Every structure is written in structure tokens, then in C-alpha cells.
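S.K.: here is the input, now give the coordinates:
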Amino acid sequence: MSLRVLLVEDDRLLRSSLRDALSVEGYDIRTAASLADARAQSQNALPGDLIDLVLLDLGLPDGDGQALLTELRRSSQIPVIVISAREAEGQKIRMLDEGADDYLVKPFGIGELLARMRVALRRRGHASEPALLHYQHGPLAVDLRLRRVRLGSQDVHLTPTEYALLARLVRQAGQVVTHRQLLTDVWGPEHTEQTHYLRLYMGQLRAKLETDSADPQHLLTEPGVGYRLAEPDVIH
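M.R.: Next comes the predicted model:
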């Protein structure tokens, strides 16, 4: 099972790029663009859907991220890494004293962020699982590292949204991913009720990846629940 990371960041472009980069490394990324959304996701998670680590921006549109850190530390030891443009030493000391596991000043490299995440997780007793980077089922092969999709010997061109949807299913290959999870992870938490997005893009994916889109062999429907990518022949 991939470790779940809640990314709290109001900058849309940075949020999207971090989500994509961390997802490729095998993390299950949940995103929040506001303090209220982050609170809802951290407080209302079901037992089997708990967050393993929080990446926390401070300058949020409805408050300061420090408030969330304070609330989390009242009841949880979940690892929290602050990611902020605020670089004053006093600010860093204050956040670390409040219970942050680490403080990373923007801009930063993804390699450094990943290393700090691994350290924070180890301190709390979690071992990062290897990234699931390659999937194959029959003629369908997906390489997340190279962002390459092939059907037999042919490369398949996908739109960014089609690719994001397929990649999300690859990272949980063989398991059902609910409508809500897919909408949250691909389109954002504000779209959790818009299941027509899923039907539309799943139809487009099947048209490109299935021999017979009416009888799919790779992209399977779990009626009333979500979608599942067929159990892989190879995944590593």
C-alpha cells in the first residue's frame, strides 16, 4: 500500500507539479488548497484512509498553516514538513518548536524533498515503499518514470488528464479506486461530485487502450464504486 501524503499548497501550479512528481515516486497524494480543506481531509479520514505525512505551506488563503500544525500536534504524531517561502530563522525555529519535523524553504529540488520525507517517515516508524513505476497487462505497458504508454509495439498519445487518470490507477493496480478518490486526485477536491468527468475520460481512455471498449480487459468498472486497472502481469 502506498503511503498517503496530504499536500497543503494554495499555488495551483506548484501543487500540480509536486503532486505529479511525488505520485511518480509511489506516494498516494491528496491535495488541499486551503486551511479548511486540509482540516477536513485530516480530521475526517476513514480508518483505512489515514494520512501518513503532511507537506504544509504556511501562507494559505484562509489562514496560516501553523494553525493546522498546532491542531495536529494536539492529537497526532503524523510527520509534518513545512514547505514555505518564509526563510527567516525565527520562523523556522518557531515551526520546529511547534512540532514540525522539518522546514524546507522554497524553491527546493524534488530530490531534497524526497530525502527529507524519507527521514521524517523513518523517525515516525514508517518505511517508504519502493515506487511502482512500471505496469504491464497483456499488450498494455505503462512506464511512469518515462511517462510512456504503449499498446503492443505502438506508443499511445494521451492528453495530460487521460495520463493522470491512468497513472492514478496504475499506482493502485489490481485494486478498486473509488470515484471520489479519482476525482480528488486527478481533478481536485472541489470536483468530488462531478462523476461525469470520470465517465467521459474513462471512455476516451478505453477508446485508445482497449481492443473493444464495450468489453474492456484493462480498465474495469466496479459498478457504483469506482474503477480498477486489471491485475498486472508485471509491476515494479
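
S.K.: when you work out contacts or count neighbours from here on, use the C-alpha atoms and nothing else.
M.R.: Noted.

S.K.: am I right that Ile29 is in contact with Arg15?
M.R.: No: under the criterion of Cα atoms under 8 Å, Ile29 makes no contact with Arg15, lying 10.4 Å away.

S.K.: need the residues touching each of the two.
M.R.: Common neighbours of Ile29 and Arg15, using Cα atoms under 8 Å, 6 or more residues apart in numbering, are Leu7.

S.K.: between those two, which one's more packed in?
M.R.: Per other Cα atoms under 10 Å, whichever of Ile29 and Arg15 has more neighbours is Ile29, with 24 against 16.

S.K.: the more buried one falls within a strand, correct?
M.R.: Yes: counting by DSSP: H, G, I helix; E, B strand; the rest coil, Ile29 is located in a strand.

S.K.: would you enumerate the residues in contact with it?
M.R.: Shown in contact with Ile29 (Cα under 8 Å, 6+ apart): 4-7, 19, 22-23, 185.

S.K.: now Gln204
M.R.: Contacts of Gln204 (Cα under 8 Å, 6+ apart): Glu162.

S.K.: so after the helix or strand encompassing it, what's the next helix or strand?
M.R.: Using DSSP states H and E, the element containing Gln204 is helix 195-209. Sequence-wise, the next helix or strand downstream of helix 195-209 (DSSP H and E) is strand 219-222.

S.K.: what does the helix or strand containing Asp97 rub up against?
M.R.: Assessed by DSSP H and E, Asp97 sits inside helix 89-98. Applying Cα under 8 Å, 6+ apart, the contact partners of helix 89-98 are 66, 69-70, 82, 102-103.

S.K.: would you do the same for the sequence below? I want to compare the two.
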Amino acid sequence: MTEHCHILLIEDDQWLREGLKLFLVSKHFKVTAVDTLAGARAVLSQATEPYPVRLIVSDISLPDGSALSLFDELYAETAIGKIFISAHTSEQERIQGLQTGADDYLCKPISPEELVLRIKAVLRRLHLDCDETTEINFLHYQLNPESRILSYENTQMQLSGAEHQLLLQLLARQGKIVSREMLFSGLENTQIYQQGRALDILVSRLRRKMLGAVNQVDPIITYRGKGYMLLQQN
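M.R.: Here you go, the predicted model:
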């Protein structure tokens, strides 16, 4: 990842803001950190080529208002990824955040490593990735994000666009249950997968491809009424 990938971090907690900024910079992101919506709007109006803002990571409750209003303003800006971070964990707030165009929602306390994974997943899904193609290694699999080829030893499987998007969503939260609502938000044809058992069928297709490569424990766990989880690396 090169420093050409510009992230706008909006967080009014000074210690958290500075800590996340230092961590993201250590991962070679270019980071601008502010503590208000006014500061964020100023950055967005000034940050142009060659370093436009590619993704926003924002707390919801800020001193001068709710970031929901900012995300609502940027709803049509598909060229900017958007991730909420919040101490509030209610399902209704997560849904409200996603309805304003957020690509992901992360509850506090925040794991910086998990935040980086989610940032990369959003950047890839929106075709905003700023670095060269690198394989993602997990559970003895290798995923090439550009070709969408999933490999296990000498076996290669071509993933469809939807299967690839689904796997990236699960990878970004590996070891944690991902709700159906969150998975819907990560798929391009959201309305299609909200109908009937379309999402379950998509998960089954991905699972069959992964299990077809190796005789092992099912890597995707189903939690009925809650969502799905990709097994954590041992």
C-alpha cells in the first residue's frame, strides 16, 4: 500500500484519533485526522489530485453534529469509501448508518488491525485500492483480489464477482459473526440478495468451491438468525 492512498479520519477523542493515525501511517496510508465535521468538510474541499481522499473513517457523534449528515451529503460519491466507527452497537443505528451510504460499520473498542482489514476490503470492493495486487493468505488458501482466483496448494478456483465480494466481507471480520445486513451492504446487487434465500445460496456456492479444494472442516460457519463467520486462523 503506498502513501498515495489518502484516508480522512474524523474522531473527537484525541487519544484514539492520534493512535489510529499513527497506526494507519505505519501501514503506509496517507492520513489526515480532524475532530469536527467542519474540519472534515474543509479537507474534502481542499484534498484534490494527486492525493484526493479515497476513504473516510468517522465516528458518528462529533462536537458539531452527527457524521450521518456528512455521509448523507456524500451518498452519491461512489469514489469515496465510508466507514463508521461508534461506541453505539444497536442494530437500528448500524442500519441507519448503512442507509446513508456507509460501506462498513465498526463498533468501539476498535482493533487497529481489524480496521486496516476493513479499509482494504472496502477499497478493493470499490476499485479504489492504491497498491499493487498482493495475494491474501488465510486458512491455507491464497486469494488474488485482481483475478478473483482462490487457490489451495495446486488447486485453483475462479470466484464470481459476488462470491469474491462475499469472501472479502467475511475476511475483513474473520473470526466474527457478520450479520446478513452487513453482508447485503457489501454486495453490488444488494436488492437481489435480500430476496428469499439468495444470500444463503451465494454462501453455499462459495462454501462448495472452498471445500471442493480440500477435505477439511467447513471454513464458513452459519449462525441461524444472525449471519455467517469465516473461521479464524489457528
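
S.K.: name the nearest residue to Glu11 of the second structure, sequence neighbours excluded.
M.R.: For Glu11 of the second structure, ignoring the flanking residues on the chain, the nearest one in space by Cα to Cα, 6 or more residues apart in numbering is Asp35 at 4.9 Å.

S.K.: return the residue of the first structure aligned against that neighbour.
M.R.: Structural alignment (TM-score structural alignment) places Asp35 of the second structure against Ala33 in the first structure.

S.K.: same question for Val178 of the second structure.
M.R.: For Val178 of the second structure, no residue is aligned by TM-score structural alignment.

S.K.: next up, the contacts around Val178 of the second structure.
M.R.: 170, 226-229.

S.K.: now with 6 Å?
M.R.: Residues counted as contacts of Val178 of the second structure (Cα atoms under 6 Å, 6 or more residues apart in numbering) are 227-229.

S.K.: number of nearby residues for the aligned residue in the first structure for Gly81 of the second structure?
M.R.: Using TM-score structural alignment, the partner of Gly81 of the second structure in the first structure is Pro79. Using other Cα under 10 Å, Pro79 of the first structure is surrounded by 26 other residues.

S.K.: same check on Leu113 of the first structure?
M.R.: Using other Cα under 10 Å, the number of residues around Leu113 of the first structure comes to 17.

S.K.: distance of it relative to His137 of the first structure?
M.R.: Leu113 of the first structure sits at a distance of 32 Å from His137 of the first structure (criterion: Cα to Cα, to the nearest Å).

S.K.: residue closest to the middle of the second structure?
M.R.: The centroid of the second structure falls nearest to Arg118 when counting by Cα atoms, centre = their mean (3.5 Å).

S.K.: right, and the helix or strand after the one helix or strand Leu69 of the first structure maps to?
M.R.: Using DSSP H and E, the element containing Leu69 of the first structure is helix 65-75. As assigned by DSSP H and E, the chain's next helix or strand after helix 65-75 of the first structure is strand 80-84.

S.K.: what helices or strands is that next one leaning on?
M.R.: If you count contacts as 3 or more Cα pairs under 6 Å, 6 or more residues apart in numbering; DSSP states H and E, strand 80-84 of the first structure packs onto strand 53-56, strand 102-105.

S.K.: so where in the first structure does stretch 152-162 of the second structure end up aligned?
M.R.: Counting by TM-score structural alignment, stretch 152-162 of the second structure falls onto no part of the first structure.

S.K.: equivalent range in the second structure for stretch 101-118 of the first structure?
M.R.: Alignment note (TM-score structural alignment): stretch 101-118 of the first structure is matched to residues 103-120 of the second structure.

S.K.: ditto for stretch 199-210 of the first structure
M.R.: Using TM-score structural alignment, stretch 199-210 of the first structure lines up with nothing in the second structure.

S.K.: for that stretch, buried residues please.
M.R.: Neighbour-count burial for stretch 199-210 of the first structure flags 201-202, 205-206, 209-210 (criterion: 16 or more other Cα atoms under 10 Å).
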